[in-house]
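Asker: Coordinates only, no sequence provided:
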């Protein structure tokens, strides 16, 4: 039995352009309890043999509320713009939106990590002080999603070498950078991503 369910396909007109949307329900079991996660896939009507792909982990504070503590909201918007432009050039692309808030620690713990950052901890130190790894994400569902769409090779929008390595388990990866402007609130965060997590910034 597969560890996911797939929704129907629907149209999604956005300010970036017209897309299709589909949801993948990941059927997880944790502590003898079923904990489904509903991920989203937003994609263009046609996909080339090597589509432009962004694997974006949910960041409610950045994506929805415009938090300037991170670069997530900016990266999401830029990825949508790039995928839409790629579609206009006849290539197409896909955004996989993973419901793994706070690099996999959840929204409640992310807010607690924010509080520690207010006291001077960096993003890695805050996660570790709460008993988590610096990055708690699991990308196995991405392999299922790419296989579902019969994708074998991607141009991956990322600055994260760990994500490149993770995706390379499932498909051939060519990296495309995704750089958004920094600000006075996220400069330390970005420096930490570069120095401690190896991000290509």
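Answerer: Great, that's in hand. Everything quoted here is computed from the prediction, not taken from an experiment. Numbers count the residues shown, from 1 in each chain.

Asker: When you work out contacts or count neighbours from here on, use the C-alpha atoms and nothing else.
Answerer: Noted.

Asker: Can you give me the distance of the residue nearest in space to the middle of the chain to residue 116?
Answerer: Geometric centre of the chain, nearest residue: residue 56, 1.3 Å, by C-alpha atoms, centre = their mean. Distance, residue 56 to residue 116, using C-alpha to C-alpha, to the nearest Å: 24 Å.

Asker: Name the nearest residue to residue 199, ignoring sequence neighbours.
Answerer: Setting aside the residues directly before and after it, residue 199 is nearest to residue 160 in space (C-alpha to C-alpha, 6 or more residues apart in numbering), at 4.8 Å.

Asker: and here's the other structure:
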């Protein structure tokens, strides 16, 4: 019989009274092509969604390198050229392995900025008809971005990370983590995988969503 995995609850750092928390799942050694990591599982209490942390080193040191990465089946798994997600994920793992310290929080349930895989494919079909990513989400009745980051902050809290350097081009992600009580001491530009197939997608990120692509670092 397979033994049950013991879990514990971790409150969100923003408000331990009523904010969402995560339950802690198993953690295992994970050798990868990028280097040696620990792979730790977490279950979001509010949704039941299972998230992952890919990490190494003592994450309690100031200014630890962090990437909060939204799940992207098409980019991460099959190498889609419609986005830059896969290259961003692999670049983050390479950077952490080079420093020997850091964590990627892999947020499942964030597919298509939170609309899910099936509606993400519907959005792609609308984009093929001329819409951009923003208008396609809205046409399907979704918010432009439905993602939430309480669970990511709670996972970082459990892992001991309090002061982070965030690998991201999205200023709203930085603000969301700060709102959860994390000290984001720097934004690390994280551009990767630009080519003709995703040029319009990246342009929409920059021009309509405010992503800091091609911009200097600014806190």
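Answerer: All right, it came through fine. Here the structure is a predicted model, which is why all the values come from computation and not from measurement.

Asker: What does residue 142 of structure 1 correspond to in structure 2?
Answerer: Matched to structure 2 by TM-score structural alignment, residue 142 of structure 1 sits across from residue 152.

Asker: Is residue 107 of structure 2 in contact with residue 73, as I believe?
Answerer: No: in this structure, residue 107 of structure 2 is not within contact of residue 73 by C-alpha atoms under 8 Å, at 11.8 Å.

Asker: Which one's more surrounded, these two?
Answerer: Comparing residue 107 of structure 2 with residue 73 by other C-alpha atoms under 10 Å, the one with more neighbours is residue 107, at 23 against 16.

Asker: next SSE after the lengthiest strand in structure 1?
Answerer: Taking DSSP state E as the criterion, structure 1 has its longest strand at strand 17-26. Scanning forward in sequence from strand 17-26 of structure 1 by DSSP states H and E, the next helix or strand is strand 29-30.

Asker: Kindly list the longest helix within structure 2.
Answerer: For structure 2, the longest helix by residue count, based on DSSP state H, is helix 85-99.

Asker: what stretch of structure 1 does the helix or strand just after that helix fall on?
Answerer: Later in the chain than helix 85-99 of structure 2, the nearest helix or strand by DSSP H and E is strand 102-107. Mapped onto structure 1 using TM-score structural alignment, strand 102-107 of structure 2 covers residues 93-98.

Asker: same deal with stretch 118-130 of structure 2?
Answerer: Going by TM-score structural alignment: stretch 118-130 of structure 2 matches residues 108-120.

Asker: for stretch 198-212 of structure 2, which positions count as buried?
Answerer: Within stretch 198-212 of structure 2, the residues that qualify as buried are 198, 199, 201, 202, 204, 205, 206, 209, 211, 212, counting by 16 or more other C-alpha atoms under 10 Å.

Asker: Return the residues in contact with the counterpart of the last one in structure 1.
Answerer: The one in question is residue 212 of structure 2. Residue 212 of structure 2 maps onto residue 200 in structure 1, with residues paired by TM-score structural alignment. Neighbouring residues of residue 200 of structure 1 by C-alpha atoms under 8 Å, 6 or more residues apart in numbering: 159, 160, 161, 194.

Asker: ok, now how distant is residue 200 of structure 1 from residue 57 of structure 1?
Answerer: For residue 200 of structure 1, the distance to residue 57 of structure 1 - C-alpha to C-alpha - is 18 Å.

Asker: Excluding covalently adjacent residues, which one is nearest to the residue mapped onto residue 72 of structure 2 from structure 1?
Answerer: Here residue 72 of structure 2 is matched to residue 59 in structure 1, going by TM-score structural alignment. With C-alpha to C-alpha, 6+ apart as the criterion, residue 59 of structure 1 has its nearest non-adjacent residue at 5.5 Å, and that residue is residue 101.

Asker: can you give me the strands for structure 1?
Answerer: 4-6, 10-14, 17-26, 29-30, 33-34, 37-43, 52-57, 93-98, 153-157, 172-176.

Asker: Can you tell me which of these is nearest to residue 136 of structure 1?
Answerer: strand 52-57 (11.2 Å; C-alpha to C-alpha).

Asker: Now the closest one on structure 2. Mean distance?
Answerer: Mean deviation of strand 52-57 of structure 1 relative to structure 2 after superposition (mean C-alpha distance after the TM-score superposition for structure 1): 0.2 Å.

Asker: which part of structure 2 lines up with the longest strand of structure 1?
Answerer: Mapped onto structure 2 using TM-score structural alignment, strand 17-26 of structure 1 covers residues 35-44.

Asker: Count the residues that sit near the corresponding residue of structure 1 for residue 163 of structure 2.
Answerer: Under the alignment (TM-score structural alignment), residue 163 of structure 2 maps onto residue 153 of structure 1. Residue 153 of structure 1 has 20 neighbours, counted by other C-alpha under 10 Å.

Asker: if I pick the closest residue in space to residue 153 of structure 1 that isn't next to it in sequence, what's in contact with it?
Answerer: Using C-alpha to C-alpha, 6+ apart and skipping residues adjacent in sequence, the residue nearest residue 153 of structure 1 is residue 172, 4.5 Å away. Residue 172 of structure 1 makes contacts with 152, 153, 154, as judged by C-alpha under 8 Å, 6+ apart.
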